[in-house]
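1. fold the following.
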Amino acid sequence: MTRPAIVWLRRDLRLADQAAFVAAASAGPVIPVYVLDDDTPRHRKMGGASRWWLHHSLAALDADLRKLGSRLVLRRGAAADVLAELARETGAASVHCVRHYEPWWRNAEKALKEALPEGCALERHHGNYLMPPGSVTTGSGQPYKIYTPFWRALAQHMPPPEPLPAPKSLDAPKAWPKSDELADWKLLPTKPDWATGFAEEWTPGESGAAERVDAFVDKARHYEDRRNLPSIEGTSRLSPHLHFGEISPATVWHATMEAGGSVETFLKELVWRDYGQNVIAQYPDYGRANAREPFDAFPWRDADDPEVRREVEAWQQGRTGYPLVDAGMRQLWATGWMHNRVRMVAASFLIKHLLVDWRVGETWFWDTLVDADYGSNATNWQWTAGTGVDSNMFVRIMAPLTQSEKFDAAGYIRQWVPELADLSDSAIHDPEAAGKFIKGYPRKIIAHKQARERALAAYAAMKS
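-> Predicted coordinates:
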């Protein structure tokens, strides 16, 4: 019998437009494998919200595979070691995977190539991004650091190739290797179960991703007008599906590109994902190291100070006294996701109002977001902090109260901060200024003017 091919799955949990499956299926029997690897990423292992999503996504993929006469094999440990042993155990001729660009996965791919038994090849494929990171370069052949010229250059190669169809069947190996039970991985929270609201919001898996795209296509033309309004459903909410690879960006591009209106603004958001990977390919430590070295001397407040810890906890719990910030942080806790405009406001508040190092917020989002993506998360936090290779200036300090009114967030606040629900549209953005002191809702941690002056003084101290 033809030797089997292993498909190593990570954040590419789909059958359609999945180059590793296509290549493996053309070679003979296929063994799809997911390795729960907490060893290789070390401190970057998946956070709690991502683990909830992973459990349901793996269950959905296994169900889809069984319809094709296949199944998903689950193993746990350091991926390179586990896969090399599995290749020896099954006599596999090859291991196919979609390339990943986080530094730990690049290391794992290198280690696996060296660990595989003789006669078993590692075959890596493109497919998680519109173009392979590092392939879009300047005239001198250098990778881009700034988003806008990156977008212009990448757009010259769009649309991407037509997505590949899902295989109609997959040949099974002569004998299936042993597999862990998904439930034994204990990916779901239990004591307490803080994810009770997740299932009402999300349907992980390839079919859930397809439904989300279908629901968004008719809205894509209005993206520019509605994406910044948290009180309406103006964004695609595709980010966790894209992060886990339940749908390819090429599929999303082709589904939406003819929508007209302001769909180009949405397509630019797809390119921002590519840009984030382009950045971490150049700066592997982007999630923990300032890209702008002067910020290494920035006088952040001491995160171990009890007062600072209390303020960070208030931010995490949505109890800052700033309704828009609080609504966003509560939405995050309840659903594992936050509206993009509110993410910027909440991040800016932690960094510039509370003067807390951006890495504290990046770590919190890593644990609580279902779409926690190393490239996008790090790029967004460094953009807000002014520390990134392409970033907002630190001295541009978002005013949460103004942002709330400007983007008509009253309905959003009523949904996520119900103690303020009875306030009028004019009062709900800043209850204190309107003379409304609601029992159970906190006063502002710090006044906006005071916070702004403190942040600018800290920036001046760094510059001097």
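
2. contacts, neighbours, all on C-alpha from now
-> Fine.

3. all helices for the stretch 301-450 of the chain, in order.
-> 306-317, 323-335, 340-348, 358-368, 374-385, 400-406, 410-416, 425-428, 448-463 (DSSP state H, counting those that start in this stretch).

4. run through who's touching stretch 178-193.
-> Residues outside stretch 178-193 that contact it (C-alpha atoms under 8 Å, 6 or more residues apart in numbering): 48, 51-52, 54-55, 59, 73-76, 195.

5. looking at the helices of the stretch 301-450 of the chain, which is nearest to Arg288?
-> Ranking those by proximity to Arg288 (C-alpha to C-alpha) places helix 358-368 first, at 6.5 Å.

6. for that closest one, what is the distance to the chain centroid?
-> How far helix 358-368 lies from its chain's middle: 12 Å, per C-alpha atoms, centre = their mean, to the nearest Å.

7. quick one on the thing from earlier: switch the helices of the stretch 301-450 of the chain over to TSV; also include mean neighbour count.
-> Below are the helices of the stretch 301-450 of the chain laid out as TSV (neighbours: other C-alpha atoms under 10 Å):
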stretch	mean neighbour count
helix 306-317	16
helix 323-335	24
helix 340-348	21
helix 358-368	20
helix 374-385	24
helix 400-406	18
helix 410-416	21
helix 425-428	17
helix 448-463	15
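
8. here's the other one to compare against:
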Amino acid sequence: MSTALLLFRRDLRLADNPALQAALDSADAVLPVYIHDPEVDWKPGAASNWWLHHSLLALDATLRERGSALIVRAGNTHSELRALIDATSADAVHWNRCYEPAAIARDKTLKAALREAGARVESHNSALMMEPWMLATGNGDPYRVFSPFARRFNAHWQPSRMTETPTTIPWPSEAGHQRQGESAIAALELLPRIGWDAGFYECWRPGVDGAHARLDSFMAGTAGDYKRLRELPGIDGTSALSPHLHFGELSPRQCWAAAETAKAQGASEGIDHFQRELIWREFAYHLIYHFPHTTDTPLNPRFADFPWRVPADYAEDLKAWQAGNTGVPIVDAGMRQLWHTGWMHNRVRMIVGSFLTKNLLIPWQEGARWFWDTLVDADLASNTLGWQWAAGSGADAAPYFRIFNPVLQAQKFDTEGTYVRRWVPELSRLSDTALHAPWEAKPEVLAQAGVQIGRDYPEAIVDLKASRARALEAYERIKA
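-> Take a look at the predicted model:
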């Protein structure tokens, strides 16, 4: 009996899983394995680990329903795989590719070592519709601008057949009958020891079932008006599929197919815009693959000399931003939503990113690291793209001189204050006109709402007009 090892990473599903299908097609039995071996750089943050714990539990349960189970190990991936090969006499190893710089380097070394030891090793594409090397400009260069990338993607993308969830997954007889399940996953200690994650359970259902429930709900609900509703943080108008996509509980091909079905049923512009967001995700991976240094340094080399404030100068402001205590309501609402739910509305992500990098002149890397630790959808490619965009230093970046005014943004996208009142309840009794800039409200208006600035809600840590001028002055220093 031939046995193949199936190494799960960020592909925690059975349907449309090329590595699983290849293992089933080429071997009599398949041993599903997860090895917890985080990269040295950009180790998954606390929120990601919370999601991973629950997604692994869901995957193990799904495997058990099909006569299999998830073998869980922690340690060096090569050593653990070699031990499993020896124990099961497996002659093949399959996995789906990752595209982050450290993951690529790890996989090249791992593949070479296993092949040298006599194993057949195959990697597959599960995470993307088109892999980063498949699209290039007319000159053969990688893209740096989204619009031409999207046009090329649409011209070349051809959906292929997706495999369904297998009904059975043959278990290798050499693996014995020990199927650790929950205890082995718990031993990874992915969950927090202090219960700061209570709000996560109210918002999320990690695993394939939760992913498809959210996809179905979105397609049946707000998807048709997605382009408009996704801009309004006070309503549930986005897909919120990003963590499911990051952990591979859904594939982008499955999302694209669901969108095509919705369009066939009459939805159009909103669905087109949702598909455009899927292409943005592809673009993020295109960039991180071709420009791996951008996880830590700017794509635009001019910004290497940008006059950011130094840590000793901005430490207290950074803490206020992280805690949602800046005194700017829409910024604080976003940061508090992030802490409570592990997620933040995309429009608000842009607002808080602009505020940190431009009004506070704090390096974008500080924001990227905080998001990395606190987002359940922390994805290195998308996180890097988003923060370089906010700072003005990346591909398709907002020009540095385009500085979001958080008050005007709030008035436009949270007109009735639904979002701010939810996450900054101490201001909930303020009128719509006073809510977004309480420092401008008359004393009697504040008093009537029971708000005393500096006691019930912090004073703004920065003057928006003056800090905007400071940012523009800093930009001028690298403009030439």
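
9. so can I have CSV of the helices of the stretch 301-450 of the first structure showing distance to Thr265 of the first structure?
-> CSV is the format used below for the helices of the stretch 301-450 of the first structure (distance: least, C-alpha to C-alpha, whole Å):
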stretch, distance to Thr265 of the first structure
helix 306-317, 30
helix 323-335, 23
helix 340-348, 14
helix 358-368, 25
helix 374-385, 17
helix 400-406, 20
helix 410-416, 23
helix 425-428, 29
helix 448-463, 31
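
10. now the two most distant members of the contacts of stretch 178-193 of the first structure.
-> Checked with C-alpha to C-alpha, the contacts of stretch 178-193 of the first structure reach their widest spread between Val73 and Ala195, with 25.9 Å between them.

11. looking at the helices of the stretch 301-450 of the first structure, spot the one closest to Ser26 of the first structure.
-> Among the helices of the stretch 301-450 of the first structure, helix 374-385 comes nearest to Ser26 of the first structure, with 32.3 Å by C-alpha to C-alpha.

12. now the closest one: which residue numbers in the second structure?
-> Mapping helix 374-385 of the first structure onto the second structure (TM-score structural alignment) gives residues 380-391.

13. so what touches the matching stretch?
-> With contact meaning C-alpha under 8 Å, 6+ apart, stretch 380-391 of the second structure is reached by 100, 281, 284-285, 287-288, 294-295, 298-299, 350, 353-354, 357-358, 364-365, 367-368, 371-372, 394-398, 400.

14. average gap between it and the first structure?
-> Taken over the aligned residues, the distance from stretch 380-391 of the second structure to the first structure averages 0.6 Å (mean C-alpha distance after the TM-score superposition for the first structure).

15. the second structure: which residue goes with Asp64 of the first structure?
-> So, by TM-score structural alignment, Asp64 of the first structure is matched to Thr62.

16. quick check: its match vs Ala74 of the second structure, distance?
-> With the distance defined as C-alpha to C-alpha, to the nearest Å, Thr62 of the second structure ends up 21 Å from Ala74 of the second structure.

17. what of Pro233 of the second structure?
-> As for Pro233 of the second structure, its distance to Ala74 of the second structure is 39 Å (criterion: C-alpha to C-alpha).

18. tell me which of the two has more neighbours.
-> With neighbours defined as other C-alpha atoms under 10 Å, Pro233 of the second structure and Ala74 compare such that Pro233 has more, 22 against 15.

19. who's in contact with that one?
-> 345, 347-348, 413-414, 419.

20. Ala320 of the second structure: which of the residues you listed is nearest?
-> Val348 (16.6 Å).

21. alignment lookup: the closest one to the first structure.
-> Per TM-score structural alignment, Val348 of the second structure is aligned with Val342.

22. what segments of the stretch 101-250 of the second structure are helices?
-> 101-116, 146-156, 182-186, 198-203, 208-220, 226-229, 242-246.

23. what's the average distance of the second one to the first structure?
-> On superposition with the first structure, the mean distance recorded for helix 146-156 of the second structure (mean C-alpha distance after the TM-score superposition for the first structure) is 1.0 Å.

24. residues making contact with that helix?
-> With contacts defined as C-alpha under 8 Å, 6+ apart, helix 146-156 of the second structure is touched by 130, 135, 143, 276, 279-280, 283, 395-396.

25. verify the stated contact: Asp357 of the first structure with Trp300.
-> Yes. At 5.8 Å, Asp357 of the first structure and Trp300 qualify as touching, with contact defined as C-alpha atoms under 8 Å.
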